[in-house]
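Peer 1: I would like the atomic coordinates for the input below:
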Amino acid sequence: MRILLGVSGSISAYKSLDIARGLVKKGHEVKVILTEGALKFVVPEVFTYLGVSDVYKAQDDFVHKNVLHIDLARWCDVFAIAPVSANTLSRLAQGQASDLLSSVFLALEPHKNTLIFPAMNTNMLHHPFTEKNIEDIKKLKTLNNLFVSPTDAGILACEEVGLGKLPNVDEIIEIIPTMIKPIQSADQKTILVTTGATIVPLDPVRYLTNSSSGITGYYLAEAALSMGHKVVMIAGAHSTAKLNLYSKHPNFKLLRAKTVEEMKDAVHSHLNDADLYISSAAISDIEFDVSDSKIKKDSMGDSLKIKPATDVLKTVLEKKSAKLKVVGFAAETDPSDSVLNKKMQSKPVDLLVGTKVNNGLTKNQEVTGFNADFAEYRLLSPKGFTYEGILTKKELAHKIILQFFPPN
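Peer 2: Coordinates of the predicted model:
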């Protein structure tokens, strides 16, 4: 992807070096525009050392043989400005073309997104002029191509505490590549995903869970967002923190659920709006009669009473609308034909993803499927098996989304 990164004169400008480096490491081609203010905080040559293709200064439009702001607007797939100072925000909101950065902003083609990441003192952020500028620039959302990120709260460079911090660098690095498609479009779908492990309480001290990390959900979100879709992610309480990196994405919603019932309630509260439901979570199939106090050893005996837990996927299929497509996951130590066909017959989904797993805790067996970026999969549709083999979880995520929503 070709990413144009604008940097303005905020104290957070030094973080743009890490943003540029992170994007380059992910394989993207990056060019940088520095405002006059940015040059007070960062040196152009450092960006070049970090792998950036080209670095431009505020008035380079006048020393370039072509019309540089037009060339750059045509070249990029997405235009991200991080950080955006109060001064640069004001110029953008007023439609000024007083330097290279603001000229590119005006010259950008309507289908390309501009991503704005403000960073400034709390009082400056809340000043009526700044709030008005943010309000004015957000009106451009009618073009479906502008995103203004919320700021973070914390201790600022001026030692005041409050909103105004640039979002976490890792968040910005994750969000930018997933926003090449229009923020809103007629082709946009809503994808509801469960991921990670549920928790089954035994008493106030003990509980049962499993080794699912939720990393499959992270890659499903990355794939779906990159294709321009909306994602509602319902994750187990202990699922990977990488899901939080998309928390500011305009098309991403994250909810955490501890128990099976919490996950079921969250799923059904979002089911009516979904076009695709992907049940990738490792949801427990058993529950205990929960004790209100810690069960003492001498009263445990040699067994614990269990009962079947609610089958969340089954409840979804019972209420499935005509438009909803459903993907089920089956984590098995032996995802054989008979095992997967039996599951497909009992819960007829549009796609069943059989995953070979082992937590490695029995008989010194190798860990497979869990806490890894790849696994052995068998994909079963109502017409038969469509794929068998090893895939990275990133590859699996793209394969699933594209099967239901191929590009036009």
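
Peer 1: alpha carbons only for contacts and neighbour counts from here, please
Peer 2: Fine.

Peer 1: Which parts of the chain are helices?
Peer 2: Secondary structure of the chain by DSSP state H: the helices cover 15-25, 44-49, 68-75, 86-93, 100-107, 122-126, 128-138, 169-175, 215-226, 260-270, 312-318, 337-346, 393-404.

Peer 1: how about the fourth one: buried residues?
Peer 2: In this case it means helix 86-93. Ala86, Thr88, Leu89, Ser90, Leu92, Ala93 (16 or more other CA atoms under 10 Å).

Peer 1: now do the first one
Peer 2: Within helix 15-25, the residues that qualify as buried are Lys15, Ser16, Leu17, Asp18, Ile19, Ala20, Arg21, Gly22, Leu23, Val24, counting by 16+ other CA under 10 Å.

Peer 1: So which of the helices of the chain is nearest Gly154?
Peer 2: Gly154 sits nearest to helix 122-126 of all the helices of the chain, at 9.9 Å, using CA to CA.

Peer 1: by contact count, what packs against that closest one?
Peer 2: Here helix 122-126 touches strand 161-165, going by 3 or more CA pairs under 8 Å, 6 or more residues apart in numbering; DSSP states H and E.

Peer 1: If you count contacts, what does the strand it packs on end up packed against?
Peer 2: Using 3+ CA pairs under 8 Å, 6+ apart, strand 161-165 sits against helix 122-126, strand 152-155.

Peer 1: one more time with 10 Å
Peer 2: Using 3 or more CA pairs under 10 Å, 6 or more residues apart in numbering; DSSP states H and E, the elements in contact with strand 161-165 are strand 113-118, helix 122-126, strand 152-155.

Peer 1: quick one more, to check against the first:
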Amino acid sequence: MQTYPTTEEMIPSPLPAQSFVASSSRRPNHLHILLITTGSVASVKAPLIVAELLRYKDVHVQVAATKASLVFYNKSSLEFTHAADNDGQGVKVWTDEDEWGSWKRIGDPILHIELRRWADVVLIAPCSANTLGKIANGLCDNVVTSLLRALAPSTPTYVFPAMNTMMYEHPLTAVHLRTIKEVIGYTVVGPIGKGLACGDVGEPSQPYRGYQQVHIAESIASSGIGAMVEWRDIVNVVVQRWDLDLRA
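Peer 2: The predicted model follows:
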């Protein structure tokens, strides 16, 4: 019986495991955006976010992904599509496997440190309940949580929660959101009310006014929300903050 190659076999990654060094990867007068994807179905929007960000002048994008988030989009396909972007460096989806894959001895680059040095702005989109809890409690058990723990407090970091409505309304979510906003200093954007992949449908208890509407769970009891904000609104956070212009 004839067999056919899988999608992963048909679209090999153009960027094999390699060392990443911030000093040689950064470009003067460019905005370096690190997109972090975590284990929510909203990670399916990652390719759209990356593609839209790269439409703007002097923007470079890299992605750091938890293992769970890669259930929802094709890592190799995203890298293949953007192999010529970032001034020919390509867009790489960095994972736990890359963290120590090229590390041989003390003094070699460490991925989560290099990524935090590279990033001018960090977008955690989506931020699952699991990763939210880890960040709030200071865990460093993967490349994503390690780089966030090592991130300079001055680096603008935006968190876009995405989870089931009941997870969002759990009392611990309010505590975690308060911690990352008031203690760590991240900006929390969303979530919104819409039909969720699990079948739940929620409506916000307050009108949603684009990305400027920042919600914290304790302030909107019984909100019935949890979905990540629209992917274009995520891009607009960056576009408006840094006054970006489209490429010619």
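
Peer 1: re earlier: looking at the helices and strands packed on strand 161-165 of structure 1, which one is packed in the most?
Peer 2: Most buried of these by mean neighbour count (mean count of other CA atoms under 10 Å) is strand 113-118; its value is a mean of 23.

Peer 1: May I have the residues that are in contact with the residue nearest to the spatial centre of structure 2?
Peer 2: Centroid check for structure 2 by CA atoms, centre = their mean gives Ile36 as the closest residue, at 2.1 Å. By CA atoms under 10 Å, 6 or more residues apart in numbering, the contact list for Ile36 of structure 2 reads 43, 46, 62-66, 69, 93-94, 122-127, 144-145, 148, 159.

Peer 1: Counterpart of Pro47 of structure 2 over in structure 1?
Peer 2: Under the alignment (TM-score structural alignment), Pro47 of structure 2 pairs with Leu17 of structure 1.

Peer 1: what's the neighbour count on Asn137 of structure 2?
Peer 2: Neighbours of Asn137 of structure 2 under the rule other CA atoms under 10 Å: 12.

Peer 1: residue in structure 1 matching it?
Peer 2: Per TM-score structural alignment, Asn137 of structure 2 is aligned with Gln94.

Peer 1: Please name the residues that touch its match.
Peer 2: Neighbours of Gln94 of structure 1 in contact, by CA under 10 Å, 6+ apart: Thr88, Asn133, Asp136, Ile137.

Peer 1: any idea how far Lys325 of structure 1 is from the first one?
Peer 2: When distance is defined by CA to CA, to the nearest Å, Thr88 of structure 1 is 45 Å away from Lys325 of structure 1.

Peer 1: Ok, the last one next?
Peer 2: With the distance defined as CA to CA, Ile137 of structure 1 ends up 37 Å from Lys325 of structure 1.

Peer 1: Hmm, Leu31 of structure 2 is touching Asp120, no?
Peer 2: Yes. Using CA atoms under 10 Å, Leu31 of structure 2 is in contact with Asp120, at 6.3 Å.

Peer 1: Could you name every residue contacting both of those two?
Peer 2: Shared contacts of Leu31 of structure 2 and Asp120 (CA under 10 Å, 6+ apart): His60.

Peer 1: what residues are up against Cys76 of structure 1?
Peer 2: The contact partners of Cys76 of structure 1, by CA under 10 Å, 6+ apart, come to 1-5, 29-31, 108-109, 112-113, 180.

Peer 1: Of the residues you listed, which count as buried by neighbour count?
Peer 2: Buried among these (16+ other CA under 10 Å): Arg2, Ile3, Leu4, Leu5, Glu29, Val30, Lys31, Leu108, Lys112, Asn113, Ile180.

Peer 1: For Asn123 of structure 1, state which of these is nearest.
Peer 2: Leu5 (26.2 Å).

Peer 1: one step back: of the contacts of Gln94 of structure 1, which pair is most distant in space?
Peer 2: The widest separation within those (CA to CA) is 13.7 Å, between Thr88 and Asp136.

Peer 1: Let me know how buried the residue nearest to the match of Pro47 of structure 2 when sequence neighbours are not counted is, in neighbour terms.
Peer 2: Closest residue in space to Leu17 of structure 1, ignoring its immediate chain neighbours: Phe47 at 6.4 Å, by CA to CA, 6 or more residues apart in numbering. Phe47 of structure 1 sits with 21 neighbouring residues when counted by other CA under 10 Å.

Peer 1: To which residue of structure 2 is Phe47 of structure 1 aligned?
Peer 2: Here Phe47 of structure 1 is matched to Leu78 in structure 2, going by TM-score structural alignment.

Peer 1: ok, now Ile215 of structure 1?
Peer 2: With TM-score structural alignment as the criterion, Ile215 of structure 1 matches nothing.

Peer 1: Settle this for me: Ile215 of structure 1 is touching Gly236, isn't it.
Peer 2: No. Between Ile215 of structure 1 and Gly236 there is no contact under CA under 10 Å: 11.1 Å.

Peer 1: on that earlier part again, relative to Asn123 of structure 1, how far out is the residue in structure 1 that the residue nearest to the centre of structure 2 lines up against?
Peer 2: With TM-score structural alignment as the matching criterion, the partner of Ile36 of structure 2 in structure 1 is Gly6. Using CA to CA, one obtains 24 Å as the distance from Gly6 of structure 1 to Asn123 of structure 1.
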